[in-house]
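Undergrad: no FASTA, just this:
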């Protein structure tokens, strides 16, 4: 019997005429309806003609939900409203489970299932209307399905109607995407929701990767206890992931008369159903974002929001994908708060400060901008648009991420070089798992038999609970004998996968451990890793990998890494799930990375050129032998690298070479071009030009050490202009003083220095100058013992003003040396007074 009163109480009924008119007139529409209005339940029933008596007005409606739990719950609620069982007028299809029949008019499916149907039957024969529910969440499958449906409307079925529905969405953006579709706004439930700001009292570290500060979780648990004391009704608490739910559940242990339930994507269907069915006592429901939308949890009057969410992130260079914890968007916060007001006035406790609210992102990051795009790229290729250039998407796929996805598809044989799908690629797309896992299933079945390959691929399609451990083979054995919700879903997926590929017998050649390693290596060849030591490995991709304490995999010589994540600040990835393999399996699975190259480089450890022929599996070195005659160009490049790393000290710098460099530096500083710059950076930049080595004579560090840097520097002199001939004139190595001595100049400082005994300059009235008379020498006047007596750049001033004091101080100490009263008229000498 139809529940007419319940249908009549849903506020969205007031906009149904306008919605129908919008769809009739335009063929597409955007529906914005707050939580609790009946957007997910009444609208599909009404559009299918199931709420009226006119059978001729009935249409077949497909409703696409982002999650399995939401799809099942929506179908059950609609069937209840009609007074029927699921599978009659209303049914659902999710991966591994279908409850629908010939009389089904409203079928709720996941967006992944919808994509599979569109690939098999682009016209969606028999379907009159598709509803994309909760489109604000911007899941990649939903965005892709919308793009495909718009193609179908444009090219195949203009009469197919399309409705984008959400409680909080970018209505303007979706309306534009749907070709200027009308936007229908529904009023929300009149139940008010009071906001209570409940930030932690002490400092809390921001989320980092998958890590959430335990202090925040303790605070969330305290807020739940506070809410139970201050408000009536059940409490729905939003947390980012399964681990945080388990932690808070532990902190809430011992609540008298309160049942604590955990809801997430991995929870058994029976637990999910129990939560959605309500209960007689008071409950605390700890949930991930699966409870944000398309669900009414009966009895909830209070929401506690931790303010966090999980989003995918992909390191395309290393082939690592992982979830990361982020601040929830304002749109998500509104959705969560709305759960408290679905049935009566409610309260939301937000575990952050009111001042932080405006700084939250407006909407969650579209998955297409942050996720691994391999599956999307294969879907687009099979759709006939390998580059996704003509797909109508709210956000275009990042070029780098799409290129990385195409590279994976080419390596697995799913697409041709031009991006068009192969027949193998089409088979992979139809399997409904990530293309990497599809490759492992297709290539692993002949080696292991279809059943065993399907069992292992099913393990990787939904990551097992962490308590199963990190050894894939042991996880496999545990799933086989397990009786928990994960094991039940795993068995259903095994049946689906095994039925989707040709049946291959089990040759019986591989043990469970070897079979697990083969499948993991086939799925993730760039994560094949070789041991560095007991717990550290190097993956083919070049990324390090480490195992946790106590892992059974620590003694493995080779490892196939199935699940890993790399924290932002970590040098190596953490292995979450892997399997032991041998070198033969590594080469078989990751053979595309096998290469043998001539490697000539500068070794920092050896401080010399190393020339080898190296056989590598990606970044993993398998073997090496010395190269007797390496390519001279590579040797030269390696030596240049050594010079840059070690510095010019690798060359032989005689005193003459050092002097020449200092003189050239002086001339460049004072005169500029054409005199060359001879700083370390400048010389290293022009090393090939001035060193002029012969590769057959200089092939190792020892050859560099034999090079005379001074002779080499002469190549930089401005020979072409003729200025090189003036080197001795402009920057003389020595100058002759009045005594006849030729004194070496010191160019090591900012001003050239002439260090000479004072008596040898008698009679010289002016300071000597160089560089065409531009630069006076800095004269260090030495005592007879060779110690500085005075320093001057103005010799005339010294004879006039400073000499008298020096004479008075030194004549008594050195009486055998001349100390005339007028040094400008005295005879210069290198000797003492006349001999007796």
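TA: Arrived safely, thanks for sending. Keep in mind that this is a model prediction, so the values were computed, not measured.
Undergrad: from here on, contacts and neighbour counts on C-alpha atoms
TA: Will do.
Undergrad: just give the nearest non-adjacent residue to residue 137, would you?
TA: residue 364 (6.9 Å; C-alpha to C-alpha, 6 or more residues apart in numbering).
Undergrad: the one you found and residue 289, how far apart?
TA: Between residue 364 and residue 289 the distance is 12 Å, computed by C-alpha to C-alpha, to the nearest Å.
Undergrad: what segments of the stretch 451-600 of the chain are strands?
TA: Assigned by DSSP state E, counting those that start in this stretch, the strands in the stretch 451-600 of the chain fall at 528-531, 536-539, 544-546, 558-565, 572-581, 594-603.
Undergrad: now render those as CSV, adding distance to residue 67 and mean neighbour count.
TA: Listed next are those as CSV, based on distance: least, C-alpha to C-alpha, whole Å; neighbours: other C-alpha atoms under 10 Å:
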stretch, distance to residue 67, mean neighbour count
strand 528-531, 32, 28
strand 536-539, 34, 24
strand 544-546, 32, 23
strand 558-565, 22, 26
strand 572-581, 24, 24
strand 594-603, 40, 17
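Undergrad: of the ones you listed, which approaches residue 130 most closely?
TA: Minimum separation from residue 130 across the strands of the stretch 451-600 of the chain (C-alpha to C-alpha) falls at strand 558-565, 35.4 Å.
Undergrad: now do the contacts for residue 522.
TA: Residues in contact with residue 522 (C-alpha atoms under 8 Å, 6 or more residues apart in numbering) are 436, 439, 440, 443, 444, 589, 590.
Undergrad: nearest to residue 722, of the residues you listed?
TA: Using C-alpha to C-alpha, the contacts of residue 522 come closest to residue 722 at residue 590, 62.1 Å.
Undergrad: that closest one contacts residue 619, doesn't it?
TA: No - Residue 590 lies out of contact with residue 619 (C-alpha atoms under 8 Å); the separation is 11.6 Å.
Undergrad: second one coming, line it up with the first:
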């Protein structure tokens, strides 16, 4: 029996006429409805005609999370007085409860995406409702784009509804062809905002890390809320680890049940949260409780203000979820949970002044996540670069290029970006393409030929080659976020060849390992993939149950991918093989105290890791700790060199390396696997041109001091630098950069005959440098005139000019030798800076104006020095005195 009393109480009912009109007149609509109005439950029933109003239709509702999809279906079935599987059913990853006469089916966006690839017309579906579209998950954005394509090209009668409580309504309306925006007015119970920032500053989140001080503060705020308010408390935290930590701090808090809700929670716990409790409850939840779920009895929300979003660290080739500040839209959604049934309160664990600085909406996944799976979906759809898709935000070009590189390497797309037959199969697996590659290839690694070319399927949207069975969504179940652990920043290994390899993996074990990688196991399983596999096999926790379900699915999905004959390997071998095939650029060899991945990224293992000491490992999951330059391995497996060579074969190369190292030319033949050096041996008879390049590299790194610089050579360079600065052309630029640029003009043929550092040391730099003088114009003959090496001073001495500073040449001369000279000497029109020396050769004065010095400065110098040097002349009038380089006694003779 239909529960009309409950249906009539849902405020969204008042918006149904406008929604019906929008769909009848335009075919698309954007529904904006506050939390608790019944948007997720009443609207699909009404659109399907299950409430006795309107024609009978088949409605598909797409939810971003499995827990929300199951809960929405159960709630709608309850409203109809039925059980799921009757008029309302649901399909999520690994679970399908849909009866023959179902009129409403709730699915995850990943499931709908796979269904669209199989049946682009969505045969039999009349209305598709995209719920919680504000969350901007990549699957949801992709699904919306594909649906708009279907409506435009194939089924103009297909009705589309984008629904959310807080969304960019104008943007979605534009995307759906200027769709009408229908707003539902909810019964708005007031929610009091209580600002509850920590008393002392806490460190901002970094990677997956959250300051324990903040979590302790959140636990204390929960205790405060329990003391100050009535009703259940719903506390939002970013992830499973933070939930467990806060739950531990709430142990023994009183007559209160503490429940933990997240994608990994057992179904029984999830069901218990969605039903009224006998005692007061504290529900610790991730973002799964933000939308689509009504937790009965909640009057208080405690918001830690954090969220998890995918990010790609292109510099290190790592991808993972990262902790960020929650957006204002998310904060409104969370606060709304406190006012669904009665007035409530939200305790926000940040300062009111910080609120305005929060981002308005969550970052769209398409802007920040790994796009490999998206690029494969687009290629299978017939739009490899996604340029023709209706997306709120276009995919970044760099991320798409990286994704295409990965897909090309695994044979999923051809060089034009079109999906191959293999790519279509990978898309059907409901896995990230990396894991799909591992599932298909690990079973038959040592069996049969594995050429890199693939039959091509049509690039049109009417013929993608996608198979006939639904594949569950490829979303990571643990946090309901994309499985984006691959980077795509370096080319992957080619598919295995028919050469002898490490052996074929047992198909059953391959499926087990892939299932383990598709949903990262709990931290307590450890960082050793094999140990985690064995724990999952004997585990009775919720993760183990989901893992076994996924294993069964993958065993069926991967059938026919390989014969599995030949030398099968152990669990250890399969775990390493699968991980290496999925993440070949993360195969790593021990190098000192850390591991060097073939991508060039360094990674470290915890002190207690069972993987420590292994010569080779394959890294499945890694992150970057705060303040560390290296990655930290969180999950990996031991491999041998043969597996490393097999998986990352596209990066295997043997090259002759001739370069400058350790102060000399090094010539050797090197075999490398990406950044990892495998073997090296001395190289004889090296290519002279490569040796020359190595010598030039040495000159660039260590400077032209590697050449022989007699005193006159160094002076020549200084004189030329002075003339270049003073007169410009045709005098040559002799700076290091300029000399490197013209090395062919001045350092040949000496350089071409050199083979090592010692040969450079025999090259006379002065003789070589003289080749740059402007001989052709005749100006070279004026070198000694314009920039003489020495100048004759009044005493008759020929004194060297110091051109060390080309802007101001210096003449250092004894003071007595300059008597009688009224004007400072010049070179090329530049007055020399005269350093007047004492009889002992020490600087007594510096001047560029001798006349002024004789008039003013000389007498101070004379008073200071004539007592110290009485044998030398110190005349009263230096301007008219006889210059000399001798003492008084010599002068008397």
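TA: Received the coordinates, thanks. Remember, predicted model here, so these are calculated numbers, not experimental data.
Undergrad: quick revisit: can you redo the strands of the stretch 451-600 of the first structure as TSV with distance to residue 368 of the first structure?
TA: Formatted as TSV, those follow (distance: least, C-alpha to C-alpha, whole Å):
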stretch	distance to residue 368 of the first structure
strand 528-531	27
strand 536-539	27
strand 544-546	27
strand 558-565	20
strand 572-581	24
strand 594-603	32
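Undergrad: which one of the ones you listed lies nearest to residue 831 of the first structure?
TA: Distance to residue 831 of the first structure, taken as C-alpha to C-alpha, is lowest for strand 594-603 among the strands of the stretch 451-600 of the first structure, at 56.3 Å.
Undergrad: run the chain-centre distance for the closest one.
TA: Mean C-alpha position of strand 594-603 of the first structure versus that of the full chain (C-alpha atoms, centre = their mean, to the nearest Å) differs by 28 Å.
Undergrad: ok, stretch 3-20 of the first structure next?
TA: Stretch 3-20 of the first structure sits 46 Å away from the centroid of its parent chain (C-alpha atoms, centre = their mean).
Undergrad: in the second structure, which residues correspond to it?
TA: Under TM-score structural alignment, stretch 3-20 of the first structure corresponds to residues 3-20 of the second structure.
Undergrad: likewise stretch 381-394 of the first structure?
TA: Using TM-score structural alignment, stretch 381-394 of the first structure corresponds to residues 379-392 of the second structure.
Undergrad: what distance separates the start and the end of that stretch?
TA: 19 Å.
Undergrad: buried sites along it?
TA: By 16 or more other C-alpha atoms under 10 Å, the buried positions in stretch 379-392 of the second structure come out as 379, 380, 381, 382, 383, 384, 385, 386, 389, 390, 391, 392.
Undergrad: how close does residue 618 of the second structure get to residue 583 of the second structure?
TA: Distance, residue 618 of the second structure to residue 583 of the second structure, using C-alpha to C-alpha: 7 Å.
Undergrad: counterpart of residue 228 of the second structure in the first structure?
TA: Under TM-score structural alignment, residue 228 of the second structure pairs with residue 230 in the first structure.
Undergrad: which of the contacts of residue 522 of the first structure sits closest to residue 819 of the first structure?
TA: residue 590 (89.2 Å).
Undergrad: so what's that closest one up against?
TA: Contacts for residue 590 of the first structure (C-alpha under 8 Å, 6+ apart) come out as 521, 522, 525, 526, 528, 617.
Undergrad: any idea what it aligns with in the second structure?
TA: Aligning on TM-score structural alignment places residue 590 of the first structure opposite residue 648 in the second structure.
Undergrad: try residue 699 of the first structure
TA: Counting by TM-score structural alignment, residue 699 of the first structure lines up with residue 755 in the second structure.
Undergrad: you'd agree its match is up against residue 690?
TA: No - at 10.2 Å, residue 755 of the second structure does not count as touching residue 690 under the criterion of C-alpha under 8 Å.
Undergrad: returning to what we had before: pick out the most distant pair among the contacts of residue 522 of the first structure.
TA: In terms of C-alpha to C-alpha, the contacts of residue 522 of the first structure reach their longest pairwise distance at 444 and 590, which sit 13.6 Å apart.
Undergrad: look up the closest residue to residue 242 of the second structure, ignoring the ones flanking it.
TA: Distance criterion C-alpha to C-alpha, 6+ apart; nearest residue to residue 242 of the second structure, sequence neighbours excluded, is residue 215 at 7.1 Å.
Undergrad: ok, back up a step: now for the residue nearest to residue 137 of the first structure: what does it line up with in the second structure?
TA: In the second structure, residue 364 of the first structure lines up with residue 362, judged by TM-score structural alignment.
Undergrad: just residue 551 of the first structure next, same as before
TA: With TM-score structural alignment as the criterion, the equivalent of residue 551 of the first structure in the second structure is residue 609.
Undergrad: thinking again about what came up before, report the contact partners of the match of residue 228 of the second structure.
TA: Residue 230 of the first structure makes contact with no residue under the criterion C-alpha under 8 Å, 6+ apart.
Undergrad: how far away is it from residue 254 of the first structure?
TA: Separation of residue 230 of the first structure from residue 254 of the first structure (C-alpha to C-alpha) stands at 18 Å.
Undergrad: just give me the residue closest to the centre of the first structure.
TA: Of all residues in the first structure, the one closest to the mean position by C-alpha atoms, centre = their mean is residue 315, 3.6 Å from it.
Undergrad: against residue 406 of the first structure, how distant is the closest residue in space to it that isn't next to it in sequence?
TA: Spatial nearest neighbour of residue 315 of the first structure, excluding adjacent residues (C-alpha to C-alpha, 6+ apart): residue 321 at 6.1 Å. For residue 321 of the first structure, the distance to residue 406 of the first structure (C-alpha to C-alpha) stands at 16 Å.
Undergrad: the two: who's more crowded?
TA: Ranked by neighbour count (other C-alpha atoms under 10 Å), residue 321 of the first structure and residue 406 place residue 406 first, with 27 against 18.
Undergrad: okay then, goodbye and thanks.
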